[in-house]
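>>> Below are the sequence and a predicted model for it; my questions follow.
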Amino acid sequence: MSNFERAVEALSNAREAVVFTGAGISVESGIPTYSDPLTGIWARQDPETLETARAFRENPRLIWGWYLWRRYQASIASPNAAHLALSQLSGSGRKISVITQNVDDLHERAGSVGVLHLHGKLSTPKCFACHRPAEIPPPPAIFPADGALIEPPRCGRCNGKLRPGVVWYGEDLPLGIWKSAIALVKNCDVLISVGTSGIVTPAAEIPKLALSSGATVIQINTADVSTGMQNEVMLIGKATDVLPKLCALIPRKVSN
């Protein structure tokens, strides 16, 4: 039996499946990963130096401009075939949960509901001082060429500066979301891990936890990221190629 056939069989027999996604699924919608070189007004910047609380304290205008640019990039991107396939899988009669490391909203725009964002969301900034979530206007149709330095707006409650509502380097994951994700992974029959590098912790522990809990883990990546465990299936290829083919072969489960 081929790996693809094993994946189809495992997912067809599953009652509960968890989809765990990383940057590799969104890059096919045009959203760059942190390892991709930056272009335009950000060509001389290193993303890792921009994604810290210290950087925000030292230069809030630069970091807010970076956030607005990333938010703009996400707003002009569209869900791709992989996002859509996962949304359609939710209609197969199985419980399908989505956990993502991505801070965009492409899963939601594709139709997935209840997505757990481990690293926060670009769409919802929060106050740097009191941490309350806030709302700001949607991104412009065209990002301004001089948009690298933009003063952050202020919190309506404490007048603190707004910051991106994402998890920066050195910060903990949202505890409630992390606990919910762990509970889902421990109870699933199948985990589909898509486009994850396995480097960023603690999120990288999710496939390992699924394996140790007895679930079948289907890895979908352009490179072999498998660990060699018996209940692991490696499918090498682009998410937009592999996921539509896989999901199209999963029969609808009829409830008893």
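Arrived safely, thanks for sending.
>>> From now on I want contacts and neighbour counts done on CA atoms only, so please keep to that.
Noted.
>>> Residue 17 - how many residues pack around it?
26 (other C-alpha atoms under 10 Å).
>>> in the stretch 1-150 of the chain, which spans are strands?
With DSSP state E, counting those that start in this stretch, the ranges of strands along the stretch 1-150 of the chain come out as 16-21, 95-100, 116-117, 126-127.
>>> Export those strands as a markdown table, with columns for distance to residue 229.
Shown next, in a markdown table, are the strands of the stretch 1-150 of the chain (distance: least, C-alpha to C-alpha, whole Å):
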| stretch | distance to residue 229 |
| --- | --- |
| strand 16-21 | 18 |
| strand 95-100 | 22 |
| strand 116-117 | 26 |
| strand 126-127 | 41 |
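>>> With respect to residue 42, which of the ones you listed lies nearest?
Residue 42 lies closest to strand 126-127 among the strands of the stretch 1-150 of the chain, at 23.3 Å (C-alpha to C-alpha).
>>> For the residue nearest the centre of the chain, give me its contacts.
For the chain, residue 102 is the residue whose C-alpha lies nearest the centre (C-alpha atoms, centre = their mean; 2.3 Å). Counting by C-alpha atoms under 8 Å, 6 or more residues apart in numbering, residue 102 makes contact with 21-23, 26, 117-121.
>>> then this one, side by side with the first:
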Amino acid sequence: MDIQNIFVLTGAGISAESGLGTFRDRGGVWSRFDPMKLATPEAFAADPVLVHDFYNMRRRDAMKAEPNPAHAALARLEADLAKRGGELFLCTQNVDDLHERAGSRAVTHIHGELLRARCTACGESRPWREDLSVATSCPHCGATGGMRPDVVWFGEMPKHLVAIEDALLKADLFVAIGTSGAVYPAAGYAAQAREFGIPTLALNLEAADNAGMFARTRLGPASETVPAFVADLLAGGDGSG
């Protein structure tokens, strides 16, 4: 296998088969809830109780969900690449921890993590599995009322952008899995990969908004397409099956 450094971008579609809803598809989370009332700093300032209720529900759902074969396949790919002197850079738009629970050791969460909480008073972020409320005090500074999910809301800066750009420059292959192709900056990474001359592959249930940016596309459930892609790649193919 000549491909040594692989950049994988995952979106809500990879966790859908674990029971976690997508966001922009028909019937997705944002078709049922108004993101402007639930996922912005302004919404949190205006009605923190409502925002906490929404994210407490999502946190509980994420903890009940189990990784599926797509998550497990990427963990296997990471381990096998490392044995061969390569590297998998796994960048996820998802705020769940299913990649980690499937065995992936290095996961970059561009949109933050549901199972972390951040204090708006002192800025400290820490692992968090319990419900949050306006009465929750920061374990670090003691301030009350400012604890929030450490996720990226609309209007906020995504995380780890420099590390992501560096990894993209080193990649021999760019793969997007279960992404809508509608959320930037992540939706722009396929175009950047093309500009750098990096082969691009999309694994999606249906064509994404930025489908034209990919040299190859395989449609189908992530639990089927991702294990097939990984098996082909590790057998010396190019991941096309």
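Noted; the coordinates are in hand. Just so you know, these numbers come straight off a predicted model, no measurement behind them.
>>> if we can go back for a sec, neighbour-wise, give me the winner out of the contacts of residue 102 of the first structure.
Ranked by neighbour count under the definition other C-alpha under 10 Å, those are headed by residue 26 with 28 neighbours.
>>> That one -> the second structure?
Here residue 26 of the first structure is matched to residue 15 in the second structure, going by TM-score structural alignment.
>>> and what of residue 129 of the first structure?
In the second structure, residue 129 of the first structure lands on residue 121 (TM-score structural alignment).
>>> and the gap between the residue nearest to that match when sequence neighbours are not counted and residue 22 of the second structure?
In this structure, residue 121 of the second structure finds its nearest non-sequential neighbour in residue 146, 6.2 Å apart by C-alpha to C-alpha, 6 or more residues apart in numbering. To residue 22 of the second structure, residue 146 of the second structure is 28 Å away according to C-alpha to C-alpha, to the nearest Å.
>>> looking at the second structure, which residue lies furthest from center?
Furthest out from the centre of the second structure (C-alpha atoms, centre = their mean) sits residue 142, at 30.8 Å.
>>> Counting neighbours, what do you get for the closest residue to residue 170 of the second structure other than its chain neighbours?
Nearest residue to residue 170 of the second structure in three dimensions, chain neighbours excluded: residue 5, at 6.8 Å (C-alpha to C-alpha, 6+ apart). If you count neighbours by other C-alpha under 10 Å, residue 5 of the second structure ends up with 22.
>>> all helices for the first structure, in order.
Taking DSSP state H, the helices of the first structure run over residues 3-13, 23-26, 47-50, 53-58, 60-76, 81-89, 106-110, 175-187, 205-212, 239-248.
>>> Can you give me the distance of residue 84 of the first structure to residue 139 of the first structure?
24 Å.
>>> the more surrounded of those two?
residue 84 (20 against 17).
>>> Tell me which residue of the second structure lines up with the more buried one.
By TM-score structural alignment, residue 84 of the first structure lines up with residue 72.
>>> Let me see the contact set for that match.
Residue 72 of the second structure touches 99, 102-104, counting by C-alpha under 8 Å, 6+ apart.
>>> Return the closest of the residues you listed with respect to residue 150 of the second structure.
Checking the contacts of residue 72 of the second structure against residue 150 of the second structure by C-alpha to C-alpha gives residue 99 as the nearest, at 17.6 Å.
>>> how about the closest one, what's its partner in the first structure?
Checking TM-score structural alignment: residue 99 of the second structure goes with residue 107.
>>> what does residue 207 of the second structure give?
In the first structure, residue 207 of the second structure lands on residue 224 (TM-score structural alignment).
>>> so its match sits right up against residue 233, yeah?
No. Using C-alpha atoms under 8 Å as the test, residue 224 of the first structure is too far from residue 233 to be in contact (10.3 Å).
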